[in-house]
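K.L.:
only geometry, no sequence info:
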């Protein structure tokens, strides 16, 4: 994908639906299409929809080596993860121990925390030096009461592969089950649930060129009675997940799976070529390193850290659709749990960027991305040489905070990509600080947007937080908020419940 203004490198977040998937989906929406309710078996419209649903079920099963009746439709991998873990422990009175890892998606980690509150013991494994979860680590964590092990096949931030086949042998030898979060793996790497010993597997269509809002959980037929329903209502999906089936989304997911089965090898070969071109280009800049470089991985996702103190992922934001993994959406002001788990400190995590490539990535897109990195790094070096350095705590891709600014600091903020500035000092704060009017003058000359929202020290009220949230929402991103120490601006952010 490429446009004149933005190149897309965030396929790990979501993929554009393939045109062939869109065509299949549209065929199930209008009055002249298969719009019937698949549960309406008393007339032709319902039976036609049911036939398409079952065809899609077989297509999904075919991609992962399952039987069609082992595919349970859900709204996506998050729901599938919840159904697998909560469903197991709801039905299991004895084996009340869960093994997972510190690298997992929040859909697993947050579910594990919920289960912990219900009395389930949870072991969270750390990765090895290569950034992988080893079979030996899993085996060492297994106990007599271990019920299920839940691990992702491909990590969503660093693209590493987990050897689930080897892990499965240890898990089954201990009498436990293996659940795999395959949201980032389906359609990108070969999966055979039978050969790999996977008991439950979660997937989302929008990660491999299908629509959002549809996914599935593979449930090995032999363990299906051990999973309790989490969505009650009509006994759909073998009693495991009630709700009217969305024929158009299901057909789209089936089509996406069929395309992945036919085109995965050629897609991966091309993506691997572009990945190597990207890595060669950014490594040549001398300050960019790839995280977990030595681990087994898919070619689609790379995590890069820039070893320059002034670098911020926001410097790339206007030109590249990327993901910054500098902040995680669970704990205020803390870096990504994945990056810290593989050994990065908070400062390095704040200078880390995830780029993910896909079916529509072109060589021109890759060369454009390398040029963007080159320009950002040159700006950092120029700012460092001129003494225009600035300490910024990055709270999200869109907002950073700092202590009191000077005119030089404003120029440094502009150099590293900030487009707006918000001052949160209370009126009449300590003498000797650069007046807001001077800050506004310098920023205005640079084309930056400047706003003043005074908040008294120690009085971050709900009203002030709401005003800050509304202000930031309307400003060009990224936004740099400042006060005397930076603490007040961060408190406003946290109190406003802003996304990270």
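P.N.:
Thanks, I have it. In this text the structure is predicted, and so the values were computed from the model without any measurement.

K.L.:
rest of the way, CA atoms for contacts and neighbours
P.N.:
Noted.

K.L.:
just after the longest helix seen in the chain, pick out the following helix or strand.
P.N.:
Among the segments of the chain that qualify as a helix by DSSP state H, the longest is helix 247-283. Beyond helix 247-283 on the C-terminal side, the first helix or strand identified by DSSP states H and E is strand 288-290.

K.L.:
what's that next one in contact with?
P.N.:
Outside of strand 288-290, the residues within contact range by C-alpha atoms under 8 Å, 6 or more residues apart in numbering are 282-283, 302-307.

K.L.:
what's the next secondary structure element after it?
P.N.:
Strand 288-290 is succeeded, C-terminally, by strand 301-306 (DSSP H and E).

K.L.:
elements contacting that following strand?
P.N.:
strand 288-290, helix 346-350, strand 352-356 (3 or more C-alpha pairs under 8 Å, 6 or more residues apart in numbering; DSSP states H and E).

K.L.:
got the angle for it vs helix 247-283?
P.N.:
Angle of strand 301-306 versus helix 247-283, following axes from the mean of the first three to the mean of the last three C-alpha atoms, to 10 degrees, is 40 degrees.

K.L.:
go through strand 301-306 and flag the buried ones.
P.N.:
301-306 (16 or more other C-alpha atoms under 10 Å).

K.L.:
now the angle from it to strand 352-356?
P.N.:
150 degrees.

K.L.:
show me what the helix or strand following strand 301-306 is packed against.
P.N.:
Counting by DSSP H and E, the element after strand 301-306 in chain order, helix or strand, is strand 320-321. Strand 320-321 is packed against strand 7-8, with contacts defined by 3+ C-alpha pairs under 8 Å, 6+ apart.

K.L.:
ok, the closest residue in space to residue 229 that isn't next to it in sequence - contacts?
P.N.:
Nearest residue to residue 229, sequence neighbours excluded (C-alpha to C-alpha, 6 or more residues apart in numbering): residue 240, at 4.5 Å. Counting by C-alpha under 8 Å, 6+ apart, residue 240 touches 72, 227-231.

K.L.:
what's the closest of the contacts of strand 288-290 to residue 192?
P.N.:
Residue 192 lies nearest to residue 302 out of these, by C-alpha to C-alpha, at 24.8 Å.

K.L.:
looking at it, the closest one is touching residue 323, isn't it?
P.N.:
No - with contact defined as C-alpha atoms under 8 Å, residue 302 does not count as touching residue 323 (10.7 Å).

K.L.:
another structure for you, compare them:
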């Protein structure tokens, strides 16, 4: 980066830290074998993958087995929303009205092409979620409630704990897009009440093209891409 520049766009993406760049370079040189292979080099790559999973789990307050690596938050969001179709025999999802454009487009696609019911929880003038409307929309017909933890434009924090309680009372799951929160504020998955959480490494000084979906242990979540990797939750 030009040393004369002052970068003020960290909500869009962050500069990879020197430690990340060094770790990536080392992995590309030394741990490049197929982590599914049984030979020594493959097992070395597998060990590096396991170490990364454990480090992320410690950071997020979740179990390593709950971490599903993806190509970014967009893919993680797709796995979460598409996987909710038919959960508990329900075909309806509820989203916050201020969700990322990619999430809103996906929800409308599911509504228009696959006849999934979709409702949006409106916002107050200050950008906060209208919880009175949320209580009316999150019914016993809803499979998934999906909200962002922190809005990328307004900075408003959503009431994750309250939404988790409301969703669970009515037999629904809570998905949280934490892309803008991770790396800025502490987050503990185990204490959050969320069932699924999306994140992307490039938002907190990690590499682009790397993200994760945290799936609460015990949820048998379907894969978007078939394969044996990531406990059969994300092939490739």
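P.N.:
Thanks, I have it. As the structure is a computational prediction, the values presented were derived from the model and not from experiment.

K.L.:
kindly provide the TM-score of these chains.
P.N.:
Their TM-score after superposition, calculated using TM-score structural alignment, normalised by the length of the second structure, is reported as 0.95; 235 aligned residues with a C-alpha RMSD of 1.4 Å.

K.L.:
about what we covered before: where do the contact lists of residue 302 and residue 323 of the first structure overlap?
P.N.:
Between them, residue 302 of the first structure and residue 323 share the contacting residues 354-355, judged by C-alpha under 8 Å, 6+ apart.

K.L.:
surely residue 73 of the first structure is in a strand?
P.N.:
Yes - using DSSP: H, G, I helix; E, B strand; the rest coil, the assignment for residue 73 of the first structure is a strand.

K.L.:
residues near the aligned partner of it in the second structure, how many?
P.N.:
Using TM-score structural alignment as the criterion, residue 73 of the first structure maps onto residue 69 of the second structure. Burial of residue 69 of the second structure is recorded as 23 neighbouring residues (other C-alpha atoms under 10 Å).

K.L.:
center of the second structure, which residue is that?
P.N.:
Taking C-alpha atoms, centre = their mean, the centroid of the second structure lies closest to residue 198, which sits 0.6 Å from it.

K.L.:
for residue 108 of the first structure, see how far away the alignment partner in the first structure of that one is.
P.N.:
Under the alignment (TM-score structural alignment), residue 198 of the second structure pairs with residue 202 of the first structure. With distances taken as C-alpha to C-alpha, to the nearest Å, residue 202 of the first structure is found 11 Å from residue 108 of the first structure.

K.L.:
which neighbours do the two have in common?
P.N.:
78, 81.

K.L.:
and the one helix or strand the residue nearest to the centre of the second structure maps to against the first structure, how far off on average?
P.N.:
Following DSSP H and E, one finds residue 198 of the second structure within strand 196-200. Comparing strand 196-200 of the second structure with its match in the first structure after superposition yields a mean distance of 0.3 Å (mean C-alpha distance after the TM-score superposition for the first structure).

K.L.:
skip ahead from that strand and say which helix or strand is next.
P.N.:
strand 211-215.

K.L.:
next one: that next one to chain centre, how far?
P.N.:
Distance, stretch centre to chain centre, for strand 211-215 of the second structure: 5 Å (C-alpha atoms, centre = their mean, to the nearest Å).

K.L.:
check which residues of the following helix or strand past it are buried.
P.N.:
Next along the chain after strand 211-215 of the second structure, taking DSSP H and E as the criterion, comes helix 229-232. Neighbour counts over helix 229-232 of the second structure (16+ other C-alpha under 10 Å) mark 230, 232 as buried.

K.L.:
can you check which part of the first structure helix 229-232 of the second structure sits on?
P.N.:
So helix 229-232 of the second structure sits over residues 236-239 in the first structure, by TM-score structural alignment.

K.L.:
show me the contact partners of the matching stretch.
P.N.:
Contacts of stretch 236-239 of the first structure (C-alpha under 8 Å, 6+ apart): 72-73, 229, 242-244.

K.L.:
can I get those residues in a markdown table with distance to residue 66 of the first structure?
P.N.:
Output for the contacts of stretch 236-239 of the first structure, formatted as a markdown table (distance: C-alpha to C-alpha, whole Å):
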| residue | distance to residue 66 of the first structure |
| --- | --- |
| 72 | 12 |
| 73 | 14 |
| 229 | 21 |
| 242 | 22 |
| 243 | 23 |
| 244 | 23 |
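
K.L.:
list just the nearest of those residues to residue 79 of the first structure.
P.N.:
Once C-alpha to C-alpha is applied, the member of the contacts of stretch 236-239 of the first structure that ends up nearest residue 79 of the first structure is residue 73, at 9.8 Å.

K.L.:
just give the nearest non-adjacent residue to residue 490 of the first structure, would you?
P.N.:
residue 401 (6.5 Å).

K.L.:
doesn't the one you found belong to a strand?
P.N.:
Yes - assignment of residue 401 of the first structure by three-state DSSP places it within a strand.

K.L.:
right, and it touches residue 420 too?
P.N.:
No - Residue 401 of the first structure is not in contact with residue 420 according to C-alpha under 8 Å; the separation is 11.6 Å.

K.L.:
need the overlap of contacts for those two.
P.N.:
Each of residue 480 lies in contact with both residue 401 of the first structure and residue 420 under the rule C-alpha under 8 Å, 6+ apart.

K.L.:
ok, residue 55 of the first structure to residue 237 of the first structure distance?
P.N.:
For residue 55 of the first structure relative to residue 237 of the first structure (C-alpha to C-alpha), the value is 15 Å.

K.L.:
so how far is residue 173 of the first structure from the residue nearest to residue 321 of the first structure when sequence neighbours are not counted?
P.N.:
Leaving aside its sequence neighbours, residue 321 of the first structure sits nearest to residue 8 (C-alpha to C-alpha, 6+ apart; 4.7 Å). Per C-alpha to C-alpha, residue 8 of the first structure is found 44 Å from residue 173 of the first structure.
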